[in-house]
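# Predicted model and sequence follow; I will ask about them next.
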Amino acid sequence: MTFDAEIALAQRLADAARAEIVPLFRTGIGSERKEDRSPVTEADRAAEVAMRRLIKAEFPRDAVHGEEFGAEPGTSGRTWVLDPVDGTTAFMAGRPIFGTLIALVVEGWPVLGLIDQPVLQERWLGATGQPTTFNGKPVSTRACRSLADAAIATTGPHYFDDHDGAHFMGLAAKTDHKRMVMGGDCYNYAMLAMGQLDIVCEANLKLHDYAALIPVVEGAGGMMCDWNGDPLHAASDGRVLALGDPARLEDVVAALACNH
């Protein structure tokens, strides 16, 4: 099954989000706190509104699940999952390592994913059965001979509770942790898909945080799973692993299982 029309729409959605986000970048716009205390800005909301408008015009039967405006039901068994600014904190700090995330989920499984960095005009696209592209050209993950050689990334220690943080540090201790990357949100997964990182490990992610990442990473030759090594889907628990080299899966899962 091909997704040509859906890919074309995803590209237009990313363009529409860029048009809302870029003019507000580094302008000092204010933010509010949501119920979970995470920040939200005018850029988040305007970009999601623009994307929802396009989806409803083109695929009115599809459901939409967005970070800022919640779930809008559909009748097709398909859901567009949107995170207009993944990495709002980075956006507010003027750091161009946030991204717009767009995914198409069919019966709970992501089949199309797009990561867009609007300021740098960088775009990664992945879809089932197709190689992942970066600005239209195929990219691939890199081989990793051993866990000790692996460069690991995570958005930040404050996203782990004490229990999960101990397991993460157990994994990090077995990697080349002098190259550990902190910060990055979705941008870390894009870098993994391009062969710049080997492992991304996170917890407490929601569907809009990870759905778009899966087709991008897997279409580049990597894999994404939960901390047990099971495939990610709409009901996963938010503990997320991305591996550039799937051969390291057993090593990573075993290292995570050790409680330090």
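Looks like it arrived, so ask away.
# contacts and neighbour counts: CA atoms only from here.
Fine.
# those helices in the stretch 151-260 of the chain, which residues are they?
For the stretch 151-260 of the chain, applying DSSP state H, counting those that start in this stretch gives helices covering 162-173, 186-193, 207-210, 213-219, 249-257.
# Can you tell me which helices and strands the third one packs against?
With contacts defined as 3 or more Cα pairs under 8 Å, 6 or more residues apart in numbering; DSSP states H and E, helix 207-210 has these neighbours: strand 78-86.
# Tell me which of the helices of the stretch 151-260 of the chain is the most buried.
helix 213-219 (a mean of 29; mean count of other Cα atoms under 10 Å).
# where does that one sit relative to the chain's centre, distance-wise?
Centroid separation for helix 213-219 versus its chain: 9 Å, with Cα atoms, centre = their mean, to the nearest Å.
# Equivalent analysis for stretch 230-244, please.
11 Å.
# same deal with stretch 75-88?
Taking Cα atoms, centre = their mean, one finds the center of stretch 75-88 at 11 Å from the center of the full chain.
# what's in contact with that stretch?
Residues from elsewhere that reach stretch 75-88 (Cα atoms under 8 Å, 6 or more residues apart in numbering): 17, 39-41, 43-45, 47-48, 61-68, 91, 97-107, 184-186, 207-209, 211-212.
# does residue 18 sit in a helix or strand, and which one?
Per DSSP states H and E, residue 18 falls inside helix 4-21.
# then this one, side by side with the first:
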Amino acid sequence: MRAAAHAAVDEAVAILRAGRDRPLDRIGKAAKDFLTEVDLASEAALKASLAKATPDIGFYGEEGGGADLTKGRVWVADPLDGTINYATGSPLCGVMLGLLQDGEPVLGIIDLPFLGTRVDSGAVQDVDGFDEAIVGMGDAFHQGGGERLDAYLRLTMEVHRRALRFRCVGSAAVLWTWLASGNIQGLLLAHNNPYDVVAGHAIARASGAVVTDYAGAPLTLASKGTLAAAPSIHSDLTALAGDLAART
């Protein structure tokens, strides 16, 4: 299965590279969000490659949906994570492919083609305290509005104030990769969309990270938000996220 997953990601990455230097049509998805023909072509390539290599495993993609995520084995794909980055020329984007077994992440691959990085495992880097940690956070617009958004923005300020450094790069693929590679010590996403989380969850957990919801409970498909960190700062990050957890 791992070989089939890597081969499928290879095909998707080739599509991202080929589409890099040509004008792209922007297809509206929601407020402040869009997809492109590259997203669609990448997802189609992933789905076709995996259907051929692993016909007994279901498929769920960001753009087309698919199989029931809670039953059996299902591939979960984000064919182009960081679409806005990609469409505006930033290298901070990638392909994410994860495998669920009865709703539990068991395998993940993330490729950042314009950073020359692919991970399916790693090793998180502990630090001596939160003031020595680098923490990444996902884009706030995923929170919608109201009290939840306000709590997320307040948390962003607290993390920025207390951590060694704060990162917001517009791509969950990049944050998961950096966590597993020891470049950051924690991350917090504004949601728990499976295509943004399953691959990273499997990789981060295998790399020694603690992966939970905002309140520190085990992360599941039903969770309302995603938090992952090196063991040394996980409790600090969940403590800071307490207000957000209460309003989510």
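Noted; the coordinates are in hand. Everything numeric in this text was worked out from a predicted model, so none of it was measured.
# Neighbours of residue 114 of structure 2, how many?
16 (other Cα atoms under 10 Å).
# Look up how far residue 86 of structure 2 lies from it.
Going from residue 114 of structure 2 to residue 86 of structure 2 by Cα to Cα, to the nearest Å gives 10 Å.
# again with residue 189 of structure 2
Taking Cα to Cα, one finds residue 189 of structure 2 at 19 Å from residue 86 of structure 2.
# With residue 40 of structure 2 instead?
Going from residue 40 of structure 2 to residue 86 of structure 2 by Cα to Cα gives 14 Å.
# Could you check which of the two is surrounded by more residues?
More crowded of residue 40 of structure 2 and residue 86, by other Cα under 10 Å: residue 86, with 22 against 16.
# need the helices of the stretch 151-260 of structure 1 in CSV with distance to residue 7 of structure 1, can you?
Below are the helices of the stretch 151-260 of structure 1 laid out as CSV (distance: least, Cα to Cα, whole Å):
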stretch, distance to residue 7 of structure 1
helix 162-173, 35
helix 186-193, 18
helix 207-210, 18
helix 213-219, 12
helix 249-257, 30
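# wait, which of those helices is closest to residue 11 of structure 1?
Distance to residue 11 of structure 1, taken as Cα to Cα, is lowest for helix 213-219 among the helices of the stretch 151-260 of structure 1, at 14.1 Å.
# what span of structure 2 lines up against that closest one?
Per the alignment by TM-score structural alignment, helix 213-219 of structure 1 matches residues 200-206 in structure 2.
# Give me the mean distance between the matching stretch and structure 1.
The superposed stretch 200-206 of structure 2 is, by mean Cα distance after the TM-score superposition for structure 1, a mean 1.3 Å from where its aligned residues fall in structure 1.
# All the strands of the stretch 1-150 of structure 1, residue numbers only.
Using DSSP state E, counting those that start in this stretch, the strands found in the stretch 1-150 of structure 1 span residues 31-33, 39-41, 63-66, 70-72, 78-86, 99-106, 109-117, 122-127, 133-134, 137-138.
# Dump those strands into a markdown table; add mean neighbour count and distance to residue 256 of structure 1 as well.
Below are the strands of the stretch 1-150 of structure 1 laid out as a markdown table (neighbours: other Cα atoms under 10 Å; distance: least, Cα to Cα, whole Å):
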| stretch | mean neighbour count | distance to residue 256 of structure 1 |
| --- | --- | --- |
| strand 31-33 | 12 | 32 |
| strand 39-41 | 18 | 30 |
| strand 63-66 | 23 | 31 |
| strand 70-72 | 13 | 32 |
| strand 78-86 | 27 | 25 |
| strand 99-106 | 28 | 27 |
| strand 109-117 | 26 | 25 |
| strand 122-127 | 24 | 27 |
| strand 133-134 | 20 | 30 |
| strand 137-138 | 13 | 31 |
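# Please give the number of neighbouring residues around the aligned partner of residue 88 of structure 1 in structure 2.
Using TM-score structural alignment as the criterion, the counterpart of residue 88 of structure 1 in structure 2 is residue 83. Residues near residue 83 of structure 2, counting by other Cα under 10 Å, number 23.
# Contacts only, for residue 154 of structure 2.
Under the criterion of Cα under 8 Å, 6+ apart, residue 154 of structure 2 has no contact partners.
# how close does it sit to residue 19 of structure 2?
From residue 154 of structure 2 over to residue 19 of structure 2 the distance is 38 Å, taken as Cα to Cα.
# same deal with residue 225 of structure 2?
Relative to residue 19 of structure 2, residue 225 of structure 2 is positioned 32 Å away (Cα to Cα).
# Of the two, which one has the most company?
Taking neighbours as other Cα under 10 Å, residue 225 of structure 2 and residue 19 compare with residue 225 leading, 23 against 17.
# now for residue 175 of structure 2: what does it line up with in structure 1?
Superposed on structure 1 with TM-score structural alignment, residue 175 of structure 2 falls opposite residue 188.
# go on, residue 18 of structure 2?
Under the alignment (TM-score structural alignment), residue 18 of structure 2 maps onto residue 23 of structure 1.
# cool, residue 238 of structure 2 as well?
Using TM-score structural alignment, the partner of residue 238 of structure 2 in structure 1 is residue 253.
# That match is in contact with residue 226, isn't it?
No: counting by Cα atoms under 8 Å, residue 253 of structure 1 stays clear of residue 226, with 9.1 Å between them.
# that older thread, buried residues in the helix holding residue 18 of structure 1?
Residues of helix 4-21 of structure 1 classed as buried by neighbour count (16 or more other Cα atoms under 10 Å): 6-7, 9-11, 13-21.
# quick one: it to chain centroid distance?
When C-alpha coordinates are averaged (Cα atoms, centre = their mean), helix 4-21 of structure 1 and its chain have centres 16 Å apart.
# Could you do stretch 82-100 of structure 1 as well?
Using Cα atoms, centre = their mean, the mean C-alpha position of stretch 82-100 of structure 1 is found 11 Å from that of the whole chain.
# and the end-to-end length of that stretch?
One end of stretch 82-100 of structure 1 to the other measures 8 Å (Cα to Cα).
# okay, now whatever residue of structure 1 lines up with residue 72 of structure 2: neighbour count?
Aligning on TM-score structural alignment places residue 72 of structure 2 opposite residue 77 in structure 1. For residue 77 of structure 1, the count of nearby residues is 13 (other Cα under 10 Å).
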